[in-house]
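Enquirer: Output the structure for:
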Amino acid sequence: MSLTSALSSAMSGIRAVSRGSEVVSGNIANANTAGYVRRTLSVSSDSGGGAVGVRINGITRHVDQQIINDRRLAEAETGYRSETAAALTRIEDLVGTPDNPASLAARISDFEQSLITASSRPDAAERLTAAAFAAKDLAQSINSVAQGIQDARTQADHSINTQVKRLNDALKGVETLNARIVASNVNDIDLPALEDQRQQFIDEISEMVPVRTIPRDRGAVSLYSVGGAILLEGQAVEVGFEPANLVTPYESIDDGTLSGLTLNGISVNTSSANGRLHGGTLGAQFEIRDEIAPKAQLQIDAVARDLIERFEDSTVDPTLGVGDAGLFTDANNPMDPAAEVGLASRLSLNALVDPDQGGETWRMRDGLGATTPGEAGDATLLIALTDVLETTRPQASGQFGSAPLSLKDVVVSMSSQIGTERLRADRQMSFAAAQFAELQQVELAAGVDTDVEIQNLMILEQAYAANARVISTVDEMFDMILRI
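Expert: Model prediction:
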């Protein structure tokens, strides 16, 4: 080997050591950086053209794509289960459990107790007033449950809009990075950083919509949802959504009053059973808005209907005529079965007995249709009103089965159904979270080990010293030759 060849070889070794030190330093500095992937410098022997030395082939990112894919799917499942479980918990809190003094069942008990108290002293105006206000509190509690359900739907709609914007931005980000990666040289120092940025965008997408990554030529990737929708194949799709300012009980995706999703202008299914983008936080919000909350709305409307119909019966209050509204009303109107949707939001105490609307509470004792006060000691109607709460009757709507139920039984059944669904969602969320945590640990175990990286720095230091020694020796030999 000539002196120039030795010098060239040592210089190439110095360059490789310098580049390797940069890579190792970057690994140590980014050991805790989210989305960062461990790199190593790929080198080989270079003997082309008579030169001998070290060839830098590029920087290798060490990733286990299968682990990353599994971790993304687990993260999407965790987000989906977390969102749906939170929605069910919120609805359960609105209805309340029977042992909760602020629950709907407790309001019924309070109303029943106020009627019993009033029937023991029907001549006491303060007891009649207390019974009227207990009835009003019950109606307002049902109003509050219905309003809370609609608030959950409205918030879900707003969340969908926000996530769609993020999704479009992230897809465009992947498209842009694909183009830059394809245009980069394999030795480009920025290439691993571009791939890290792309991985972070894909992680963000997969949290909202679980995706599968398909490698393409020259480092590009394509993205498909687990449901089979094309999200990025060369170019990113445009996800469309029209938000609603306020979601009401009368709006649904089925009748077109609420927006679904479009991909490049083409509508896609968003249901939990067959949704093309289902499984992440975006799909969870559609399930809350279009399935979980409407089901709860159906049940609370059925409770309101049962309450109204119980007190519209002329056998309970003989002063009621055909078509007259009873103690509880649909915004001061009698019950109309064809207008049950949203009934819980419109439920109110009959203005004839509501002190806040100028009503007379003696009608609780003498009948809504009475024109003048009757016998002050007659508790017949108050007893009948108490009994009707405990009367079992089949439900005309809702999902309560065919068995006759009292009003409290209806509410307890609703609370039990929601609680069962919430417990099931909690179990599924716990399983998904445990799986996600485990896969995170597996992914981190394959990441940067600072102890190993420091050892690599020591090896690079030795290589630098050896190459520097060669350069020093060649320099001395050149000096000797020049002195001859």
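
Enquirer: From here on, just use CA atoms for contacts and neighbour counts.
Expert: Fine.

Enquirer: buried residues in stretch 378-396?
Expert: Neighbour counts over stretch 378-396 (16 or more other CA atoms under 10 Å) mark D378, A379, L381, L382, I383, A384, L385, T386, V388, L389, R393, Q395 as buried.

Enquirer: Could you do stretch 415-432 as well?
Expert: For stretch 415-432, using 16+ other CA under 10 Å, the buried residues are S415, S416, I418, G419, E421, R422, A425, D426, Q428, M429, F431, A432.

Enquirer: for L349, what are its contacts?
Expert: For L349, the contacting residues are A135, K136, A139, L327, F328, T329, N332, by CA atoms under 8 Å, 6 or more residues apart in numbering.

Enquirer: I'd like the structure of this one too, to check against the first:
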Amino acid sequence: MSGLYSTMNVAVRGLTAQQGAIDVTSHNIANANTDGYSRQRATMETTTPFGMPSMNNAIGPGQLGTGVQISSITRIRDSYLDYQIRDENGALGLNQGKEEFLSKVETVFNGVSETGVSKLIGKVFDSWQALSTSPELSSTRTVVAQQSKALTDELNSTYNQLSTLKGDCNAVIKQDVVDINSMLNQVDELNQQIIKVKVGGNEPNDLMDKRDLLEDQLSTKFGIKIDKQSFGGQDIKVTDKDGNSTYLVKATSNTGVKRFYYDETTEKISLIDKDDVNIPPHSPIDYTPTTGELKGYMDVQTNIATYKNKLNSLAKSIAFSVNAVHDGSATSNDGIDDFFVNSTNHTTVGEAGITAGNITVNPIIIADTTKIKVGAGENPGKTDGTRALAIAQLRDVKFKIPDNSDGITTRAGFGNTITGGTTSLLTISSATDGSTIGGYFTKIVNDLAIQTQEATRTVKNHEIQLASLEQSRTSISGVSLDEEMANLIQYQHAYAANAKIISTVDELLDLIVNGLKK
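Expert: Below is the predicted model:
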């Protein structure tokens, strides 16, 4: 029924509703700069009016309203934009991971610097050329030994730096896996809290924001798929290249839920049971990311291994070709006459097992440069310079240098035609479709530069796309201080108006109660 008390109740409800709306506005303003926060809105609706059809209702002109109430406090969020942003996060994370380490690999090769491998290769052949024209000078022999040692030192350094980078990449992947597992545990906990709040009939807006932020971060690490469940729950899963799905988070049950595991030795990522603490874990499932930082870093590991193999191929082509002409033999010997040797045990293995990491100039030659063979005969004292010239001319010989020369263990392994030797000067002919030693290294540097530039270009493109999507999401979910201040003034006026009604009703009641006593 209507009356002053009914009017009072309507005003009180209005006061309460406006106060709630002011609280929501205050919360929005307070979190204007909070990462991942979605602005919230108080939705108001009329309360149940008087005059609903019943046996006892008096007939009147119409239903009398009973006021207003806040029906819900919802966050403003576009799920489709979330999906697009997470997909773009994965692509950006992949290319950022590649660019980060490829740029470091490019710096390691340092192919255009005065002390880089490219320059030193040229200086080595120049020194042999100078030796061929002045074989009688001890200084020219010394320069050959020094320049060659500088080249092997640079190859050693480059190889070791690549190995260090590969180790750094390994460590980053390991830390990423730790971080991912921690975030998955947080999402799991938030999932359960959200469900409990939803079951209680409330909206866990801030909890859902925290979960969404974690899912955004996870999408940068690897490709995630999200299935929405009842009461705000979510299932998170990964899908392999064959389309098989594995659950990382479940809303209703942890049965079969997995976590990531990284084996540094095999450099493989596996999925293991969530609570498996065994090292190594039981029954791991091999998993290869299809996007995200993990994919980028794992690709870079392969890239670094490839460049190490190319550097090994370069070292072998230098060592085997120079040694063959210097020794006058198409086959390896015990290392006594080898110019380039394996530093790990040169006295017994000579050049066997030589890599960019262990190649060096024979210590016997470093100690006594007269051991350098410069003439056509076997006697190192010969000074006609023809052998030194033949080595200098290796600069222009094209070798069939594979990117991975693990299977090449002999001087003839590159497929070049070798003639002469022992009693006559050995010569190496160019191979069809081959590459010079200097050209091969230049190609390594150029390929790396192209690969790095492509990663950089792709990163920039994805950054632009992601920025556009983030801007769209901010325009929907972000807090506009101007808009919130306008809402605050609106709610303030409504609050004041409801307070005025209460004050007016109070005066009327005072008039009725106290006025009747007079």
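
Enquirer: if we go to the second structure, which of the contacts of L349 of the first structure are intact?
Expert: Of these, the ones still in contact in the second structure (both residues aligned by TM-score structural alignment, their matches' CA atoms under 8 Å) are A135, K136, A139, L327, F328, T329.

Enquirer: Could you measure from the second one over to M477 of the first structure?
Expert: With the distance defined as CA to CA, to the nearest Å, K136 of the first structure ends up 105 Å from M477 of the first structure.

Enquirer: want to throw the kept ones among the contacts of L349 of the first structure into TSV with secondary structure, distance to I459 of the first structure and neighbour count?
Expert: Compiled in TSV, these are given as follows (DSSP: H, G, I helix; E, B strand; the rest coil; distance: CA to CA, whole Å; neighbours: other CA atoms under 10 Å):
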residue	secondary structure	distance to I459 of the first structure	neighbour count
A135	helix	82	26
K136	helix	81	23
A139	helix	78	25
L327	coil	88	30
F328	strand	84	27
T329	strand	84	26
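
Enquirer: of the residues you listed, closest to E22 of the first structure?
Expert: Nearest to E22 of the first structure among these is A139, at 70.2 Å by CA to CA.

Enquirer: quick one: what's aligned to the closest one in the second structure?
Expert: Taking TM-score structural alignment, A139 of the first structure has T152 as its aligned residue in the second structure.

Enquirer: Its match - nearest residue in space that isn't next to it in sequence?
Expert: Closest residue to T152 of the second structure apart from its sequence neighbours, by CA to CA, 6 or more residues apart in numbering: T360 at 5.2 Å.

Enquirer: what sits against the aligned partner of S413 of the first structure in the second structure?
Expert: Under the alignment (TM-score structural alignment), S413 of the first structure pairs with K443 in the second structure. For K443 of the second structure, the contact set (CA under 8 Å, 6+ apart) is empty.

Enquirer: pretty sure K443 of the second structure is in a helix, no?
Expert: Yes. According to DSSP: H, G, I helix; E, B strand; the rest coil, K443 of the second structure belongs to a helix.

Enquirer: and the gap between it and A449 of the second structure?
Expert: Applying CA to CA, the value for K443 of the second structure to A449 of the second structure is 10 Å.

Enquirer: swap in E351 of the second structure?
Expert: Look at E351 of the second structure and A449 of the second structure: by CA to CA, they are 31 Å apart.

Enquirer: Also C169 of the second structure?
Expert: Counting by CA to CA - C169 of the second structure and A449 of the second structure are separated by 19 Å.

Enquirer: do A376 of the second structure as well
Expert: 42 Å.

Enquirer: swap in A11 of the second structure?
Expert: In terms of CA to CA, A11 of the second structure sits 72 Å off from A449 of the second structure.

Enquirer: Then A486 of the second structure?
Expert: Separation of A486 of the second structure from A449 of the second structure (CA to CA) stands at 54 Å.

Enquirer: and what of N28 of the second structure?
Expert: From N28 of the second structure to A449 of the second structure the distance is 48 Å (CA to CA).

Enquirer: contacting residues for the closest residue to Q399 of the first structure other than its chain neighbours?
Expert: Spatial nearest neighbour of Q399 of the first structure, chain neighbours left out: Q299 (6.8 Å); criterion: CA to CA, 6+ apart. Residues near Q299 of the first structure by CA under 8 Å, 6+ apart: G398, Q399, M414.

Enquirer: in the first structure, which spans are helices?
Expert: 3-29, 65-95, 104-120, 125-183, 191-208, 281-287, 293-311, 343-346, 363-366, 380-390, 407-445, 450-483 (DSSP state H).

Enquirer: Read off where the third one ends up in the second structure.
Expert: Yep, that's helix 104-120 of the first structure we're talking about. Under TM-score structural alignment, the match for helix 104-120 of the first structure is residues 117-133.

Enquirer: Quick one: neighbours of L488 of the second structure, just the number.
Expert: Other residues near L488 of the second structure come to 19 when the count uses other CA atoms under 10 Å.

Enquirer: Would you mind finding the match for it in the first structure?
Expert: By TM-score structural alignment, L488 of the second structure lines up with L457.

Enquirer: got the contact list for that match?
Expert: S21, V24.

Enquirer: let's see 10 Å
Expert: Applying CA atoms under 10 Å, 6 or more residues apart in numbering, we find L457 of the first structure in contact with V17, G20, S21, E22, V23, V24, S25, D451, A463.

Enquirer: Drop anything exposed from those residues.
Expert: V17, G20, S21, V23, V24, S25, A463.

Enquirer: Share the number of residues neighbouring the residue mapped onto D209 of the second structure from the first structure, please.
Expert: The alignment partner of D209 of the second structure in the first structure, by TM-score structural alignment, is D196. A total of 17 residues lie near D196 of the first structure under the criterion other CA under 10 Å.

Enquirer: list the contacts for D196 of the first structure?
Expert: Shown in contact with D196 of the first structure (CA under 10 Å, 6+ apart): A34, G35, Y36, V37, R61, L177, I202.

Enquirer: Once you drop chain neighbours, what's closest to the residue mapped onto the fourth one from the second structure?
Expert: This points to V37 of the first structure. Using TM-score structural alignment, the equivalent of V37 of the first structure in the second structure is S38. Nearest non-adjacent residue to S38 of the second structure, counting by CA to CA, 6+ apart: S477, 4.8 Å away.
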